[in-house]
Every structure is written in structure tokens, then in C-alpha cells.
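Student: Mind looking at a prediction? Sequence and model below.
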Amino acid sequence: MNDFWIACGHHLLDREAGGGLCVTDEFLKAYFVRPELVPPDEACPVERRLHRELLATPRRAVGADEIAAIADADARENWRLVLAVRDLLVRHPTLEAAYLATVRSGTNELPPLFVNQLVHVILRNALDGCDDPFVLRAAELFFRPQRILPQERALLLGDEEVVGGQSPTPVLSLMSMLGAVTDAELDVLSEGNADDYWHRSDHFDMAFDLTAGGR
């Protein structure tokens, strides 16, 4: 069985009897080692201690006064956001329950990035065992913003982050072969290259053909 979307961290999570995803300390630690949370050399002692202690005990309580004591304003905001995510995940029995609580609350203050990451790992669990790259590429639309790639006689979608270079209308690798200049090159997912999806799934670099009558 092919694996996919490894970077979402699904292998760090446990499963409950009903198949839902249960948060683990290892999954929480993956948030704390993100580059924006690793204290730089000039970080204050409060930030360094917080980072060190959360890596040792990812679920320990953190008060607002402790966050306020961090010297750097950007670091304070980063920690406030990631701890809000941590508390959300710990507060609910499964990641699926945490997601439902978030979207039903009507007061969601989490950045879209974190919501998309939650959807990403939930879909990875729901699609476990799927062997159709076209289904998986279509599922990316639920957690990866897309950009329409205008092409003659075709309606194509490309991952916005991948194609979001300086060119307002990125072209495909086929076009680059004809001498076009572009900031991003994508292959269109097709029957001929579908097997490539498995080793490229974490790169999000395959365009999706939505042309009527296609696969």
C-alpha cells in the first residue's frame, strides 16, 4: 500500500476505537519544533525556558502572564497562536471533534493555516488505503488553496503556494518546453504519470485537470 501526505504528521497520532485521531505528545512536539517557535540566539530567558519545558511536557499549562513576559512581540504572538491550537486539540477526544467544535463555534480565531493543517491530517486518516491518485489530488482542494491556470481548451488547477511566484499566470512544464518563461513548473496529473503522485504528494506540485469529460 502506498503512503502519502507523510508531512501532515498522521503517523504521530493514535486512533480511538471508532477510527478517530487522538492527539499525542509527539504530535504536539511537532508544533513546538517549527522554525518560528525555536528560540533564536537572542531570545529572552522566558522564551527559552517555555520552549524547553514544553518539549519536555507538551501539555503543561501556560498562563497568559507567561506569554506576556516574552520580550519579542512576534514570539509572543506565535506562542499565543500555537498554544491556542494545542489547547483545542487537548480539550477534545479526537482531532475530528476539535475540528467540528471549531467550525461550529462561529467564533473561530485560528488562522486558516492551522485549520487547513487540521483538515489535512483528518483527510489523511479518512483516505487511508486509497490507491487512486486522482481522488487524493482532488482532496487537496479541501486544505490547499488553488489557482486557476488558464490554458487553451483546458481548465487546470495548481497549488497556489507552488505556483505563486512573480508570474501572475504560471504556465505548465509543457509550455516551458516551448520556450515560455515561468516561476513555477507543474506536471498535469494524468493516467501516464499517476504513479508519480506517491513520491510527490508532499510537494503539491501536480496540476489537476477539471476539463469536462476528463478523468
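Tutor: Right, received. Where do you want to start? Remember, it's a predicted structure, so these values are computed and weren't measured experimentally. Residues are numbered from 1 along each chain as shown.
Student: hey, let's count contacts and neighbours off CA atoms from now on
Tutor: Fine.
Student: Can you get me the start-to-end distance on stretch 100-112?
Tutor: Taking CA to CA, to the nearest Å as the measure, stretch 100-112 stretches 15 Å from start to finish.
Student: again, but for stretch 103-122
Tutor: Between the opening and closing residues of stretch 103-122 we find a distance of 14 Å, counting by CA to CA.
Student: show me where this protein has strands.
Tutor: Remark: strands assigned in the chain by DSSP state E are 14-15, 21-22, 146-151, 154-159, 187-188, 206-209.
Student: Quick one: list the elements packing against the fifth one.
Tutor: Right, strand 187-188. Helices and strands touching strand 187-188, by 3 or more CA pairs under 8 Å, 6 or more residues apart in numbering; DSSP states H and E, are strand 206-209.
Student: which strands and helices sit next to the strand it packs on?
Tutor: Helices and strands in packing contact with strand 206-209 are listed as strand 154-159, strand 187-188; criterion 3+ CA pairs under 8 Å, 6+ apart.
Student: Quick check: which of those strands is buried the most?
Tutor: The densest packing among the helices and strands packed on strand 206-209, expressed as mean neighbour count by mean count of other CA atoms under 10 Å, is seen in strand 154-159 with a mean of 20.
Student: max-length helix in the protein?
Tutor: helix 73-91 (DSSP state H).
Student: So which other helices or strands are in contact with it?
Tutor: Packed on helix 73-91, when contacts are counted by 3+ CA pairs under 8 Å, 6+ apart, are helix 64-68, helix 95-105.
Student: okay, now the one to match up with it:
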Amino acid sequence: MTKLAVISGGLREPSSTRLLAERLEASVRKELGALDITAGSSFVELRPLGHPIIDAMITGFATAALEEAFETVAEADGVIAVTPAFNASFSGLFKSFFDVLPEETLSDMPVLIGATGGTERHSLVLEHALRPMFSYLHAIVSPRGVYAATDDFGAPAQEGSALGRRITTAAADYARLVQGCGSHQRRDAFTEELASMEQLLGGSDGESRR
């Protein structure tokens, strides 16, 4: 089974960010089903993790709840990440989660990006903030993201609405990306660095014996 981790950075309850995340998740699972891929999803809600995230930034140690969130993301074959937009960028809480996420967790991970905001003015957050950040983290970012303004949620929650069409199109692209990437292989930066160092030392020892 393909595992999806859905990261929602909504700060309020109820949250339009969570609503968009749920609609993206449902559409992605439907599109994966059309490709004969069974998917299961786990949601990571960042609002309850606010204090643990800040504590991890200050102390360098993660609580059990935050470790569980890290493991959910690391075990996934794909990530759907949605944030509220503030001043044309992601929220501080959303960014902080990825600041403390263990290195290489998202390496080669297919990621579908989404954002919510009050008006269409913030829609460039997808290309100016989210896509560069996930590219820096070595994720494989799906070509289409989804932005939803407050007015979008006034329309019926169906595929025929403008937001519904954007969600369906983005989900179809992302499903094909997940299919092409296959099962995600976890990477451990520390282990890889240690193995590389041992290889270098082994090579040096070999050279010294010649």
C-alpha cells in the first residue's frame, strides 16, 4: 500500500487549511485508485505541535509527539503539504516544522503543495516560497500546486467548481508522479556520511600499504 503523509499547518479551528488538505488527500487517493494503486493516509496537524516544534528548535530535542510526526513523514511514499499564507509566504509554524525535521527525510519524496489565504494576492506563495523550500530539501515537487482563497470555499465542494477543478488536475498530476517514483526509500544522512568516511579511510589505508 502507498502511504501518504498529509501535513496541515492551519492555525485555527475550524481551519480552511485543513479543509484544503482533506480535499487534496481525497482527490489524490481517487486518482491513485484509477491507477490501481491503493493508498492510505495519515494526517500531521501542526497546530498541536507548536510548542514541541519551538522547543526542538531551541534545545535540539524532539518530544515523543514530534518524533511520531517525523516518523509519519519519513515512512510515507508521498507528502501533501498545505500552509496558510502570511504576507505572501508560508506560516512560521509550517516553516519551523521543516526546520527541525531530520535531514534527508524529504530527499526524493514526491510532494504536492497547497496554500490558503484571504485573497488571490497570496497565490504566488506556491512558486515563490513553497516550491523553492521543498526543492532545497531535495523533494520532488509536483508540477501543479493548489491555492485556495476564502471565496473559493464559498462555492460548492465539488469537482465542477473552480477550486474543485484545480484540485482534480493537481491530484491527477501528483498521482502520476507518485506512481513514477514508486516506494520511497528512506535516507539516513548520518549513516551515509559515516559509510562514506569509512570508505575514504579504507581507501587511505590501502594507499598507505602500497
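Tutor: Yep, it's here. Quick caveat: nothing in here was measured; it's all calculated off a predicted structure.
Student: what's the TM-score for these two chains?
Tutor: Once the chains are laid over each other, their TM-score by TM-score structural alignment, normalised by the length of structure 2 reads 0.26; 96 aligned residues with a CA RMSD of 5.8 Å.
Student: Which positions within the longest helix of structure 1 qualify as buried?
Tutor: A75, R76, W79, R80, V82, L83, V85, R86, L88, L89, V90 (16 or more other CA atoms under 10 Å).
Student: Tell me how far the last one lies from L100 of structure 1.
Tutor: V90 of structure 1 sits 14 Å away from L100 of structure 1 when distances are taken as CA to CA.
Student: The one helix or strand A170 of structure 2 maps to packs against which elements?
Tutor: Using DSSP states H and E, A170 of structure 2 maps to helix 162-181. Helices and strands touching helix 162-181 of structure 2, by 3+ CA pairs under 8 Å, 6+ apart, are helix 16-34, strand 110-117, strand 146-149.
Student: returning to that earlier point: columns distance to A139 of structure 1 on top of the helices and strands packed on strand 206-209 of structure 1, output as a markdown table?
Tutor: As requested, these are arranged in a markdown table below (distance: least, CA to CA, whole Å):
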| stretch | distance to A139 of structure 1 |
| --- | --- |
| strand 154-159 | 12 |
| strand 187-188 | 16 |
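Student: Those: which one's closest to L21 of structure 1?
Tutor: With CA to CA, the closest approach to L21 of structure 1 among those belongs to strand 154-159: 26.4 Å.
Student: who does that closest one touch, helix- and strand-wise?
Tutor: Contact partners of strand 154-159 of structure 1 among helices and strands, from 3+ CA pairs under 8 Å, 6+ apart: strand 146-151, strand 206-209.
Student: in the first one, what's buried?
Tutor: Just to be clear, that refers to strand 146-151 of structure 1. Q146, R147, L149.
Student: So which residues of structure 2 form helices?
Tutor: So, for structure 2 - with DSSP H - the helices run 16-34, 50-59, 64-74, 92-100, 125, 131-136, 162-181, 189-208.
Student: Among those helices, which comes closest to A85 of structure 2?
Tutor: When these are ranked by proximity to A85 of structure 2 (CA to CA), helix 125 comes first, at 6.9 Å.
Student: For the closest one, give me every contacting residue.
Tutor: Surrounding helix 125 of structure 2, the residues in contact under the criterion CA atoms under 8 Å, 6 or more residues apart in numbering are A85, A88, S89, F90, A115.
Student: By neighbour count, which of these wins?
Tutor: Ranked by neighbour count (other CA atoms under 10 Å), these have A115 at the top, with 30 neighbours.
Student: Surely that one and V82 touch.
Tutor: Yes. With contact defined as CA atoms under 8 Å, A115 of structure 2 and V82 form a contacting pair (5.1 Å).
Student: can I get the strands of structure 1 in TSV with distance to V135 of structure 1?
Tutor: Formatted as TSV, those follow (distance: least, CA to CA, whole Å):
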stretch	distance to V135 of structure 1
strand 14-15	23
strand 21-22	21
strand 146-151	16
strand 154-159	14
strand 187-188	14
strand 206-209	11
